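Colleague: just coords:
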């Protein structure tokens, strides 16, 4: 997979010197509606239909998708106006970018991201203002269940859980090239993957480094999914799952690297600092901590994708979280006892994420995304 396929930075224009102009304001006012057209094009099968059959007329599209004439008119009006499809004469074809992503096999990742936004993120975002006022994730009330956070509630909703893990797997696979490259440079033999999800990163790392063993620390509800994936990959001898709450107990010890992938955007900075202290204690002297997630600029004015992603973290996962600034992680790492940091950046995909060393995930959004890393090393005994 080449990462240039996902460099959609051309879609992010420079802001006006004095802020908004009227077209930009209109995009903000009606942005939610624009997304709904993309979501509908994916859910109704328009993208897949045109990728299989090429350009089609409106009647053929309506018949194949099972849509009435008015519904089909609305769908095609929006998709053509937004550039998702292109009208040529009386027929509609996929836009060049969309067609290229489908042909390259990369559209699945985009579609999984759109499904996550449509079925999970959008639900909670209705409570964004309320979440800011309460300084808490008020939007969690939109997700059925009794769990204390989004991740516990997903286990009570199998359909949403499947949507979430398809998205996270796609999102992680888009960025794994950078994660594997940087972690492999550290030549670890034992790695702790905190909040390792369905093992997508652990499998990629273990596959790339035959001498590496990985321990995944995950909540019990997710541990079962990780164990199944590990068996499917044939790596159960080298990847092990430790079921537990990373906030509730000490980490197991004796590791060369502790990895936080897509984790330290979920919690408050105070919680992040405590997790980093646990990571410090779990590392051998000279070990590394790797933070792999999106980070915003130290100036606090961008990138746009960091701001957009922060809406999700404000309303849903936990009571604290956002796309934090580089220097905020530096402060946490120093408080946890780590030495000098090494920051690493890479441009990658749309969207939608080391303790001794810090890396970061690509920003979640259809614009420029940067993988950012800070390298921190444990010194002393």
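Modeller: Noted; the coordinates are in hand. If you're wondering where the values come from, they're calculated on a predicted model, not measured in any experiment.

Colleague: okay, CA-based contacts and neighbour counts for the rest of this
Modeller: OK.

Colleague: going along the chain, name the helices of the stretch 251-381 of the chain.
Modeller: Secondary structure of the stretch 251-381 of the chain (DSSP state H, counting those that start in this stretch): helices at 269-282, 304-315, 326-336.

Colleague: to residue 20, which of those lies closest?
Modeller: helix 304-315 (13.5 Å; CA to CA).

Colleague: before we move on, back to that, looking at the helices of the stretch 251-381 of the chain, spot the one closest to residue 41.
Modeller: helix 304-315 (22.0 Å).

Colleague: mind giving me the packing neighbours of the closest one?
Modeller: Judged by 3 or more CA pairs under 8 Å, 6 or more residues apart in numbering; DSSP states H and E, helix 304-315 is in contact with helix 122-125, helix 128-134.

Colleague: quick one: distance of it to the chain centre.
Modeller: 11 Å (CA atoms, centre = their mean, to the nearest Å).

Colleague: same check on stretch 202-216?
Modeller: How far stretch 202-216 lies from its chain's middle: 21 Å, per CA atoms, centre = their mean.

Colleague: buried stuff in it?
Modeller: 202-206, 209, 212-216 (16 or more other CA atoms under 10 Å).

Colleague: before we move on, back to that, point out the most buried one among the helices and strands packed on helix 304-315.
Modeller: When these are scored by mean count of other CA atoms under 10 Å, the highest mean neighbour count falls to helix 122-125 (a mean of 21).

Colleague: which helices and strands does that helix pack with?
Modeller: For helix 122-125, the packing partners by 3+ CA pairs under 8 Å, 6+ apart come out as helix 304-315.

Colleague: for the helix it packs on, buried residues please.
Modeller: The neighbour-count check on helix 304-315 (16+ other CA under 10 Å) flags 304-315 as buried.

Colleague: which of those residues sits closest to residue 283?
Modeller: Closest approach between these and residue 283, by CA to CA: residue 313, at 28.6 Å.

Colleague: how near is that closest one to residue 184?
Modeller: Here residue 313 is placed at a distance of 30 Å from residue 184 (CA to CA, to the nearest Å).

Colleague: then this one, side by side with the first:
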């Protein structure tokens, strides 16, 4: 059983109470730091170097009022984003990270533009297991039907978040996909077609079968055409929430990347059952996903765990970032057996390879 503890050992009651206040005021801190970053306060302090700037000096630029500067920078001070030195505000290491670290910026934008307003409906979403918060972005039953129609800046922030995590992994896993020399590979949850394009470019003989909702396959088809690989791609419009819709059979490899986390355990079970039926002789199922229980560093586990409420309020209402043992258990129930596991792919991915269990 996994043992995990994010609290310092021997934490005092006073320290615990301080941590509790950080949680209570978390939304306030987020918005103030976001303002300081987006409106250029942090950049101005970075440009000033170790000497920093006073409120009067910042106000003289006419970019912010004294009032706005004091409210925002005092919150940034409390969060360790800046520090005070001889009356001047100086950018601290956390503030520098916000200014320069791409993944931090992507996480900020995703939570602000996609999640923040809808998370106010988290309690109702949890109670009903429906993405009640999604209505702030559009009228779809889940976010997946509306990805190509999301309003800006939510659309750009969603795709930046999704692609930044997956794109760092694709270059290192293509050899895994083709290790058994498959002729027919199925990409379930093809999304924009990025993986399919990469796989078709990697192997000039493979036939790629893309499975997703019609609206997503339309986006993927354009990607395939632009990449000049459309002739070896086969589109299979499928609503995977419909357990009665089978998958095309005879597949040598079925691939799923950051896909099953979009569904409840009950739906995952039906998808895995259909995947087993679609595999040809000696076919394999390969799943790449972000499992919070398989992370080397607590920072990765923290980010993944706290992505789950997005799935609740905004995406589907009943999915999450899972533990790897959840997938393995559901795969075994579907008639699969775990063959290999590879961790530390890209930022935080793991690769699970399954074969059909022996009778």
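Modeller: Structure received. Remember, it's a predicted structure, so these values are computed and weren't measured experimentally.

Colleague: could I get the TM-score for this pair?
Modeller: TM-score of the superposed chains, computed with TM-score structural alignment, normalised by the length of structure 2, equals 0.78; 341 aligned residues with a CA RMSD of 3.6 Å.

Colleague: about what we covered before: right, and the helices of the stretch 251-381 of structure 1 - which one's nearest residue 161 of structure 1?
Modeller: Of those, nearest to residue 161 of structure 1 by CA to CA is helix 304-315, at 16.4 Å.

Colleague: mean deviation, the closest one versus structure 2?
Modeller: After superposition onto structure 2, helix 304-315 of structure 1 sits on average 2.6 Å from its aligned residues (mean CA distance after the TM-score superposition for structure 1).

Colleague: what do we get in structure 1 for residue 124 of structure 2?
Modeller: Residue pairing (TM-score structural alignment): residue 124 of structure 2 is matched to residue 130 of structure 1.

Colleague: quick one on the thing from earlier: as a markdown table, the helices of the stretch 251-381 of structure 1 with distance to residue 44 of structure 1 would be great.
Modeller: Below are the helices of the stretch 251-381 of structure 1 laid out as a markdown table (distance: least, CA to CA, whole Å):
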| stretch | distance to residue 44 of structure 1 |
| --- | --- |
| helix 269-282 | 41 |
| helix 304-315 | 25 |
| helix 326-336 | 40 |
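
Colleague: for residue 31 of structure 1, which of these is the nearest?
Modeller: The nearest among those, by CA to CA, is helix 304-315 at 11.7 Å.

Colleague: average offset of the lengthiest strand in structure 1 relative to structure 2?
Modeller: In terms of residue count, the longest strand belonging to structure 1 (DSSP state E) is strand 283-292. Superposed on structure 2, strand 283-292 of structure 1 shows a mean distance to its aligned partners of 1.7 Å (mean CA distance after the TM-score superposition for structure 1).

Colleague: which residues of structure 2 does that strand align to?
Modeller: Under TM-score structural alignment, the alignment places strand 283-292 of structure 1 onto residues 279-288 of structure 2.

Colleague: buried ones in that stretch?
Modeller: The neighbour-count check on stretch 279-288 of structure 2 (16+ other CA under 10 Å) flags 279, 283-288 as buried.

Colleague: repeat that for stretch 65-79 of structure 2.
Modeller: Across stretch 65-79 of structure 2, burial judged by 16+ other CA under 10 Å covers 68-69, 72-77, 79.

Colleague: format those residues as a markdown table; extra columns: distance to residue 351 of structure 2 and secondary structure.
Modeller: Below are these laid out as a markdown table (distance: CA to CA, whole Å; DSSP: H, G, I helix; E, B strand; the rest coil):
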| residue | distance to residue 351 of structure 2 | secondary structure |
| --- | --- | --- |
| 68 | 47 | helix |
| 69 | 47 | helix |
| 72 | 43 | helix |
| 73 | 43 | helix |
| 74 | 44 | helix |
| 75 | 41 | helix |
| 76 | 39 | helix |
| 77 | 41 | helix |
| 79 | 36 | coil |
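
Colleague: looking at the residues you listed, which is nearest residue 56 of structure 2?
Modeller: residue 69 (9.3 Å).

Colleague: for the aligned partner of that closest one in structure 1, which non-adjacent residue is closest in space?
Modeller: For residue 69 of structure 2, the aligned residue in structure 1 is residue 72 (criterion: TM-score structural alignment). Leaving aside its sequence neighbours, residue 72 of structure 1 sits nearest to residue 62 (CA to CA, 6 or more residues apart in numbering; 5.6 Å).

Colleague: contacts only, for the one you found.
Modeller: 68-69, 72 (CA atoms under 8 Å, 6 or more residues apart in numbering).

Colleague: A strand includes it, no?
Modeller: No - applying DSSP: H, G, I helix; E, B strand; the rest coil, one finds residue 62 of structure 1 to be helix, outside a strand.

Colleague: against residue 75 of structure 1, how distant is it?
Modeller: Here residue 62 of structure 1 is placed at a distance of 10 Å from residue 75 of structure 1 (CA to CA).

Colleague: hmm, the match of residue 124 of structure 2 is touching residue 138, no?
Modeller: Yes - using CA atoms under 8 Å, residue 130 of structure 1 makes contact with residue 138 at a distance of 6.5 Å.
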